[in-house]
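A.B. asks: Sequence and computational prediction follow.
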Amino acid sequence: MVSFNTLLLIATASSALVIQKRDTATILSDIKTINTNLNALTSATTTYTGGLIQALPISNAEQTLDTSIQKAGTDAKAQTTPLTSAESLQVLAAANNLTTGINGTLVALSAKKAAFQSAGLTATVTGDIITLKTDTDVLSAALVAVASPDTKSQATALQSKINDQFAAASAAFAA
């Protein structure tokens, strides 16, 4: 015979397995958070004049940004059904707005290359750019995967545009 405690344990354990529903609002909220964090990283980078200590705000902002990109990727991958055309267009518009922030951040980082070199941080910044690109690739792929069929080509084009921005920043640090 099954005891009451066993049933209670099973009920408690199964309720802990409830998966949070992810929807368009979650994806849009995640993109908004990424935009805020892009602006913070751009600001920290723009005010950087050199040195290890002054680089800490950049490092912190990069880590916060990366965490938000990872969360957005996880949330987008949890979207189990394709978005509607209207939802896909909303997400595309929000993601397209991110390209300005992404470009601004990467240009700001590239503009500070000499200061990063002087502080011995070139490898660190290059690694951060690679990490951000890798996690952005995961997010982009997830967004393309859930896009409605009629918007997949737009989503793929946006993904290419973002990849080009990262390639330009990587090339700037490789030179």
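C.D. replies: Now that the structure is in, tell me what you want to look at. Remember, predicted model here, so these are calculated numbers, not experimental data.
A.B. asks: hey, let's count contacts and neighbours off CA atoms from now on
C.D. replies: OK.
A.B. asks: From residue 100, how far off is the most centrally placed residue in the chain?
C.D. replies: The structure's the chain has its C-alpha centroid closest to residue 69; by C-alpha atoms, centre = their mean the separation is 2.2 Å. Here the distance between residue 69 and residue 100 works out to 16 Å (C-alpha to C-alpha, to the nearest Å).
A.B. asks: here comes the other one, which I'd like you to weigh against the first:
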Amino acid sequence: MAKLPAQPGTTQMTAGNSTPLSDGSSAVVIASDATVAELGLRRWPGSSVHALEPGLMGIAPAWAMPKVITAAGIAPVEIGVWEVHEAFAAQALGVLREPSTQFKGFEIPDDRLDLNGDAVAVGHPFGASGTRYLLTLAISMRERNARYGVLGCVRGLGSRV
């Protein structure tokens, strides 16, 4: 990794620590509670948005995830799958530091984090990333029979859900 050249106009971003641009499309199905129950789908207990200064783009999920977990009345140890958008490797590490501060020492277990790869590994389909992550989260939850999952996804200019 240390031998990879920096991307044009940067000093530290390489193909090894940044997401590749990739094609994608997305669709979302909205259903009634009855249909969700009939199909055996999971309930969505909440969402949260957190904004930071634009120069801090990428780390807002560190605050959005604890907000939604707390508001939903869920303990972080109950989360079976954590999906954290990894736009850049260093950015994801920054996001992963904060939960231990907000949850009194809790650290996201490696065996519950980004189980099917992340944007650095899988790609970053602009315009479809959120839906791609949501589907990945749903699949991972189903595979592990997890009751709860959380998704921290970034967007430009410092805010995130």
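C.D. replies: Arrived safely. Because the structure is a prediction, the values reported are computed rather than measured.
A.B. asks: TM-score for these two?
C.D. replies: Their TM-score after superposition, calculated using TM-score structural alignment, normalised by the length of structure 2, is reported as 0.26; 66 aligned residues with a C-alpha RMSD of 4.6 Å.
A.B. asks: related to what we said a few turns ago, in this structure the residue nearest to the centre of structure 1 contacts residue 134, no?
C.D. replies: No: with contact defined as C-alpha atoms under 8 Å, residue 69 of structure 1 and residue 134 do not form a contacting pair (9.9 Å).
A.B. asks: what about residue 96 of structure 2, how many residues close to it?
C.D. replies: Using other C-alpha atoms under 10 Å, residue 96 of structure 2 has 16 neighbouring residues.
A.B. asks: Structure 1: helices as residue ranges?
C.D. replies: Along structure 1, the stretches classed as helices by DSSP state H are 4-16, 24-46, 56-77, 85-111, 113-118, 122-146, 152-174.
A.B. asks: Just the buried positions in the longest one, please.
C.D. replies: For helix 85-111 of structure 1, the neighbour count (16 or more other C-alpha atoms under 10 Å) marks 87-92, 94-96, 98-99, 101-111 as buried.
A.B. asks: so what does that helix touch, helix or strand wise?
C.D. replies: Based on contacts counted as 3 or more C-alpha pairs under 8 Å, 6 or more residues apart in numbering; DSSP states H and E, the elements that helix 85-111 of structure 1 packs against are helix 24-46, helix 152-174.
A.B. asks: now, of those, which is deepest in the fold?
C.D. replies: Mean neighbour count, computed with mean count of other C-alpha atoms under 10 Å, is highest for helix 24-46 among these, reaching a mean of 20.
A.B. asks: what is the orientation angle of it with helix 56-77?
C.D. replies: Using axes from the mean of the first three to the mean of the last three C-alpha atoms, to 10 degrees, one finds that helix 24-46 of structure 1 and helix 56-77 are set 160 degrees apart in direction.
A.B. asks: hmm, who's touching helix 24-46 of structure 1?
C.D. replies: Surrounding helix 24-46 of structure 1, the residues in contact under the criterion C-alpha atoms under 8 Å, 6 or more residues apart in numbering are 57-58, 61-62, 64-65, 68-69, 71-72, 75-76, 83, 87, 90-91, 94-95, 98, 101-102, 104-105, 108-109, 112.
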